[in-house]
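*Asks:* 3D model of this:
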Amino acid sequence: MEKSIEINGSNEYKLPHMKKDASIANLSSFSVECDATSYESALMHLNNRLTEEVHFEAMVNSQEQVI
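*Replies:* Alright, predicted model coming up:
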């Protein structure tokens, strides 16, 4: 997940080697960790995307009112 976040959600990345034999003993206590820089970058990217979506939606709605 962190690799996907680092490249802004794209799925064009290679997964790092994972220990296939390893298992999670207690799934309820398992938590995913992420680098703080990657996390902050992802939040900024998502915020930018949401701002773009609002802008595009406003443009579409304004054109619908003209028609």
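*Asks:* From now on I want contacts and neighbour counts done on CA atoms only, so please keep to that.
*Replies:* Noted.
*Asks:* Kindly list the longest helix within this structure.
*Replies:* The residue-count maximum for a helix in the chain (DSSP state H) belongs to helix 36-66.
*Asks:* Packing partners of it?
*Replies:* Contact here means 3 or more C-alpha pairs under 8 Å, 6 or more residues apart in numbering; DSSP states H and E; on that basis helix 36-66 packs against helix 2-6.
*Asks:* From the contact counts, what lies against the helix it packs on?
*Replies:* Applying 3+ C-alpha pairs under 8 Å, 6+ apart, we find helix 2-6 packed against helix 36-66.
*Asks:* So which bits of the helix it packs on are buried?
*Replies:* Residues of helix 36-66 classed as buried by neighbour count (16 or more other C-alpha atoms under 10 Å): 38, 42, 45.
*Asks:* ok, so of those, who is nearest Ala58?
*Replies:* Nearest to Ala58, judged by C-alpha to C-alpha, of these is His45 at 20.1 Å.
*Asks:* please give me the structure for this one as well, since I'd like to look at both together:
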Amino acid sequence: MATYDTTGGGALERLRRRYETTEKKCPACGFVDEAGNWTSETDGRRVVYHHVCPSCGADREHVIELG
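*Replies:* This next block holds a predicted model:
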């Protein structure tokens, strides 16, 4: 899967930024990650947004299926 760290304003990039600004609180431990740091990867058929809590290590993912 390819990893993308773009600064463009496409729809998928805007969605990643939305996760970074609205999903800061870890549901597992309650830690608020002000930095956000969601990553996105794609294989051309789906996009996976991923975040690891810096406090407890809990993984969160959002998967978007493309066409």
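*Asks:* what's the TM between chain one and chain two?
*Replies:* For this chain pair, the superposition-based TM-score is 0.26 by TM-score structural alignment, normalised by the length of structure 1; 29 aligned residues with a C-alpha RMSD of 3.7 Å.
*Asks:* so can I have TSV of the buried residues of helix 36-66 of structure 1 showing distance to Glu57 of structure 1?
*Replies:* Shown next, in TSV, are the buried residues of helix 36-66 of structure 1 (distance: C-alpha to C-alpha, whole Å):
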residue	distance to Glu57 of structure 1
Ser38	28
Ala42	22
His45	18
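*Asks:* Helix or strand: which one has Thr3 of structure 2?
*Replies:* If you go by DSSP states H and E, Thr3 of structure 2 is part of strand 2-4.
*Asks:* So which elements touch that strand?
*Replies:* Counting contacts by 3+ C-alpha pairs under 8 Å, 6+ apart, strand 2-4 of structure 2 packs against strand 39-42.
*Asks:* Please enumerate residues in contact with the strand it packs on?
*Replies:* By C-alpha atoms under 8 Å, 6 or more residues apart in numbering, the residues outside strand 39-42 of structure 2 that reach it are 1-5, 16, 47-51.
*Asks:* Redo those as TSV? Include neighbour count and distance to Arg60 of structure 2.
*Replies:* Formatted as TSV, the contacts of strand 39-42 of structure 2 follow (neighbours: other C-alpha atoms under 10 Å; distance: C-alpha to C-alpha, whole Å):
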residue	neighbour count	distance to Arg60 of structure 2
Met1	11	17
Ala2	9	18
Thr3	12	17
Tyr4	11	18
Asp5	10	18
Arg16	19	13
Val47	19	14
Val48	18	10
Tyr49	19	8
His50	17	6
His51	21	5
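*Asks:* what's the closest of those residues to Ile64 of structure 2?
*Replies:* Closest approach between the contacts of strand 39-42 of structure 2 and Ile64 of structure 2, by C-alpha to C-alpha: Val47, at 5.1 Å.
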